[in-house]
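>>> Just to be clear, the model below is a prediction. Sequence and coordinates:
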Amino acid sequence: MTSKDTGNQGENRAADLLLSKGYKIIERNWRTKGGEIDIIAMKDEVLVFVEVKTFPNATSDMLSSVLGIQKQKRIVKTAKHFLLKHRQYSNSYIRFDAIVLDMQGLPPAYHIENAFTE
């Protein structure tokens, strides 16, 4: 299985987790030239930009390096592009979450709400 296959399966699991928690999936793999957001979802009046990471052989110490400042900035910039193109969400609260899958020492699917802010 390639890393792309692993990523796609992880994103499917993450989307299923969000749906089971009452979120509505707005977009998946939303791209601009500068970046990509794995999942954009809505719950109540909160628009959530979700980064999905599948780490079958990693530890929690590695998470901060993979979801570092540069990655966060790229996600925020991409989210701003999304909001410019989709004005219907301009009055929504915004949140940046992460869903970590298969990491040692964590549940199989671990949802981190407010994983980072702008």
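Now that the structure is in, tell me what you want to look at.
>>> CA only for contacts and neighbour counts going forward, please
Noted.
>>> that's a helix at residue 80, yeah?
Yes. Using DSSP: H, G, I helix; E, B strand; the rest coil, the assignment for residue 80 is a helix.
>>> Give me the spatial nearest neighbour of residue 55, chain neighbours excluded.
residue 103 (5.1 Å; C-alpha to C-alpha, 6 or more residues apart in numbering).
>>> try it against this one:
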Amino acid sequence: MTTNSKQISGKLAEDLTLRHLETCGLSLICRNWSCRSGELDLVMLDGDTVVFVEVRYRRHAAWGGALESVDLRKQQKLIKAAQLFLLKESCWAKHPCRFDVVAMGSAEGGAHPSWIRNAFDS
């Protein structure tokens, strides 16, 4: 798979995830927020809770499942990026926060998203 097709697959996974979460009542704050620590795929609002959503897509189960790819190192990067987001977007800083992972791919059952709420502690 070329880099371009990986980007397309990742974007499609994000698009599907966004639609799924919106149908579940969440609303988008921003998408692909970048900083020196990394990128937040989706930042959403669930009631009054700011939700940092990591979207993971794996085409082949042999490479490991999408959920397993969010290891401790990746979690630490996401936490740091979320902290920077809350500093820069201070209007959200007083809201409760959580980290969700939405996994898609052959190991997770195809195009249907597997949504893990509060996937790890900050």
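Nice, thanks for sending it over. Predicted model, so just to flag it, every value in this text is computed and none were measured.
>>> Check the alignment and tell me where the residue nearest to residue 55 of structure 1 lands in structure 2.
Correspondence of residue 103 of structure 1 to structure 2, assessed by TM-score structural alignment: residue 106.
>>> So what's the residue count around its match?
A total of 18 residues lie near residue 106 of structure 2 under the criterion other C-alpha atoms under 10 Å.
>>> That one and residue 57 of structure 2, how far apart?
As judged by C-alpha to C-alpha, to the nearest Å, residue 106 of structure 2 and residue 57 of structure 2 stand 9 Å apart.
>>> Which secondary structure state does the residue nearest to residue 55 of structure 1 sit in?
Assignment for residue 103 of structure 1 (three-state DSSP): coil.
>>> How about the contacts made by it?
54, 55, 56, 57, 58, 59, 60 (C-alpha atoms under 8 Å, 6 or more residues apart in numbering).
>>> Would you state the helices of structure 2 in chain order?
For structure 2, the helices defined by DSSP state H cover 3-23, 72-88.
>>> What is the first one packed up against?
Read that as helix 3-23 of structure 2. strand 27-35, strand 38-46, strand 49-58, strand 110-116 (3 or more C-alpha pairs under 8 Å, 6 or more residues apart in numbering; DSSP states H and E).
>>> That helix to strand 27-35, inter-axis angle?
For helix 3-23 of structure 2 against strand 27-35, the angle by axes from the mean of the first three to the mean of the last three C-alpha atoms, to 10 degrees is 150 degrees.
>>> how about helix 3-23 of structure 2: buried residues?
9, 10, 13, 14, 16, 17, 18, 21 (16 or more other C-alpha atoms under 10 Å).
>>> Need the counterpart of the last one in structure 1.
Matched to structure 1 by TM-score structural alignment, residue 21 of structure 2 sits across from residue 18.
>>> From residue 64 of structure 1, how far out is its match?
Residue 18 of structure 1 sits 22 Å away from residue 64 of structure 1, going by C-alpha to C-alpha.
>>> Repeat that for residue 103 of structure 1.
Distance, residue 103 of structure 1 to residue 64 of structure 1, using C-alpha to C-alpha: 13 Å.
>>> can you pull the contacts of residue 55 of structure 2?
Per C-alpha under 8 Å, 6+ apart, neighbours of residue 55 of structure 2: 13, 14, 17, 41, 42, 101, 102, 103, 104.
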